[in-house]
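> Model the following, please.
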Amino acid sequence: MKSTNLTWHEATVAKQDRRNQNGHGSCVLWFTGLSGSGKSTIANAVSNELFRQGIDEYVLDGDNIRHGLNRDLGFSDADRTENIRRIGEVAKLFVDSGKIVTTAFISPFRSDRDQVRALFEEGEFIEIYIDCPIEECERRDPKKLYQKARKGEIKDFTGIHSPYEAPEKPELTIASHELTVSEAVEKILTFLEEKHII
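Okay, the predicted model is just below:
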């Protein structure tokens, strides 16, 4: 049962105070794409470069979150939606804390990503579509998930049994089958500089 006796408590230190102290903006870099497209690899490479530059950052990775916060969720449509809802709320806390948070989640449904976007102020939610043909994702298949899905060992697998709805107007599209990881990182950092986030 949901409690109705709740009141939002305003923090003494505001988001802008933290940004001012950090010397940079805060936002969520929401990486979305098929399994094997390169989301986690690129997200971590961006995070590493931001860290190297002295920028407060953190990575929320899909598999890692399912080991803890979301370990009670499966892969049904309802569980996928709840998975993304929780991540959106956690990402918002990181943005409020003045950090740049990168999230690497398939997040296959547009409506779920749109609901997360609605949590943020204008310019704080940066959707990055890691565009990679499913054939290339299957060829890479670092976790052998496509192979297992084709054999029927994994159910509700995105791209095989469950749909992936590509973003219609992402802030950035990274063709990971055409760019190196370094080129992808450079493109993302240039975007952050142009938006005066870093």
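> use CA for all of it now, contacts and neighbours both
OK.
> how about the strands in the chain?
27-32, 57-61, 100-104, 125-131, 172-175 (DSSP state E).
> List the buried residues of stretch 146-162.
When burial is assessed from 16 or more other C-alpha atoms under 10 Å, stretch 146-162 yields the following buried residues: Tyr146, Ala149, Phe157, Thr158, Gly159.
> which residues in this protein form helices?
Applying DSSP state H to the chain gives helices spanning 15-22, 39-52, 62-67, 77-96, 110-117, 134-140, 145-150, 181-194.
> Turn the ones you listed into a markdown table, columns for distance to Leu29.
Rendered in a markdown table, the data for these read as follows (distance: least, C-alpha to C-alpha, whole Å):
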| stretch | distance to Leu29 |
| --- | --- |
| helix 15-22 | 16 |
| helix 39-52 | 8 |
| helix 62-67 | 14 |
| helix 77-96 | 9 |
| helix 110-117 | 11 |
| helix 134-140 | 21 |
| helix 145-150 | 25 |
| helix 181-194 | 9 |
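> and the most centrally placed residue in the chain, what is it in contact with?
Taking C-alpha atoms, centre = their mean as the criterion, Thr103 is the residue nearest the geometric centre of the chain, at 2.7 Å. Taking C-alpha atoms under 8 Å, 6 or more residues apart in numbering as the definition of contact, the neighbours of Thr103 are Val28, Leu29, Trp30, Phe31, Ala43, Val59, Leu60, Asp61, Gly62, Ala91.
> Also this sequence, please, to line up against the first:
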Amino acid sequence: MRQNHIIWHPATVTKTDRQKLNNHKSCALWFTGYSGSGKSTLANELDCQLHKLGIRSFVLDGDNIRHGLNKELGFSPKDRVENIRRVGEVAKLFVDSGQIVMTAFISPYRKDRDQVRKIFEEGEFHEIFIDCPFDVCERRDPKGLYQKARQGIIRDFTGIDSPYEPPLDPELTIDTQHHSVKQAAETIIKYLKEQNLLPN
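Take a look at the predicted model:
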């Protein structure tokens, strides 16, 4: 239950101040797609390219977050909702700090992604659908998770016994089946420049 005596304390240094210092806008790039679609790989390649351009950025990775902040959460529908809610709030803190934050999470439910979008200001949340066919993701199986899910070792696995709801109108769709990681990252950087989030 929310405590009535908890009052928001406004920051002296604003988000706009931090963006001016960084010489670029801040935003959340929300990567969503099946396990094995390439979310984490692409997010880290993009992070590397942004770093070379002098852009302040950070990657929030699904597995890494579950080692700490969300380590007590499982993969039930209820826990998935809470997982994404927390990540959304952390991503907003990064945006408020003036950085570009990339989140690499399956985030299978549209409702959860839409709820996260609502906590951001207009133009700060960019849903990026990492579009890779399910059968390709399963063949890749970089962590051996699909095999374990098929064997019943892992329960509530997205695409096997838990649904995935692809975005209906994402800001950007990246085809990782037919494009290299480098090409995909360059496409996102081009998009960010077109949105005036990065200097040309």
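> follow-up on the earlier one: Thr173 of structure 1: which of the helices of structure 1 is closest?
Distances from Thr173 of structure 1 to each of the helices of structure 1 were compared using C-alpha to C-alpha; the shortest belongs to helix 181-194, at 9.5 Å.
> mean distance, that closest one to its aligned residues in structure 2?
Superposed on structure 2, helix 181-194 of structure 1 shows a mean distance to its aligned partners of 0.5 Å (mean C-alpha distance after the TM-score superposition for structure 1).
> Which elements pack onto that helix?
For helix 181-194 of structure 1, the packing partners by 3 or more C-alpha pairs under 8 Å, 6 or more residues apart in numbering; DSSP states H and E come out as helix 39-52.
> Which residues belonging to the helix it packs on are considered buried?
For helix 39-52 of structure 1, a neighbour-count test (16+ other C-alpha under 10 Å) marks Lys39, Ser40, Ile42, Ala43, Asn44, Ala45, Val46, Ser47, Asn48, Leu50 as buried.
> For the strands of structure 1, please prepare TSV with the additional fields distance to Tyr164 of structure 1.
Rendered in TSV, the data for these read as follows (distance: least, C-alpha to C-alpha, whole Å):
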stretch	distance to Tyr164 of structure 1
strand 27-32	10
strand 57-61	18
strand 100-104	15
strand 125-131	11
strand 172-175	15
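> quick one: which of these is nearest Ser76 of structure 1?
Among the strands of structure 1, strand 27-32 sits nearest to Ser76 of structure 1 (C-alpha to C-alpha), with 18.0 Å.
> what's the angle between the closest one and helix 77-96?
Computed with axes from the mean of the first three to the mean of the last three C-alpha atoms, to 10 degrees, the direction of strand 27-32 of structure 1 lies at 150 degrees from that of helix 77-96.
> Strand 27-32 of structure 1 maps to which residues in structure 2?
With TM-score structural alignment applied, strand 27-32 of structure 1 matches the range 27-32 in structure 2.
> Can you tell me what sits against that stretch?
With C-alpha under 8 Å, 6+ apart as the test, stretch 27-32 of structure 2 has contacts from 39, 43, 91-92, 95, 98-108, 123-130, 197.
> hmm, which of those residues are the buried ones?
Counted by 16+ other C-alpha under 10 Å, those give 39, 43, 91-92, 95, 98-108, 124-130, 197 as buried.
> And for stretch 40-52 of structure 2, what's in contact with it?
The contact list for stretch 40-52 of structure 2, computed with C-alpha under 8 Å, 6+ apart, reads 31, 56-59, 61, 102-104, 181-182, 184-186, 188-189.
> List only buried entries from these.
Among the contacts of stretch 40-52 of structure 2, those classed as buried by neighbour count (16+ other C-alpha under 10 Å) are 31, 56-59, 61, 102-104, 181, 184-186, 188-189.
> Report the buried residues of stretch 68-84 of structure 2.
Within stretch 68-84 of structure 2, the residues that qualify as buried by neighbour count (16+ other C-alpha under 10 Å) are Asn70, Arg80, Val81, Glu82, Asn83, Ile84.
> Isn't the third one up against Asp114?
No: no contact is recorded between Val81 of structure 2 and Asp114 when judged using C-alpha atoms under 8 Å, the distance being 11.6 Å.
> ok so, going back, and the buried residues of helix 39-52 of structure 1 as CSV, adding distance to Leu6 of structure 1?
Output for these, formatted as CSV (distance: C-alpha to C-alpha, whole Å):
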residue, distance to Leu6 of structure 1
Lys39, 37
Ser40, 36
Ile42, 39
Ala43, 36
Asn44, 37
Ala45, 40
Val46, 38
Ser47, 35
Asn48, 38
Leu50, 37
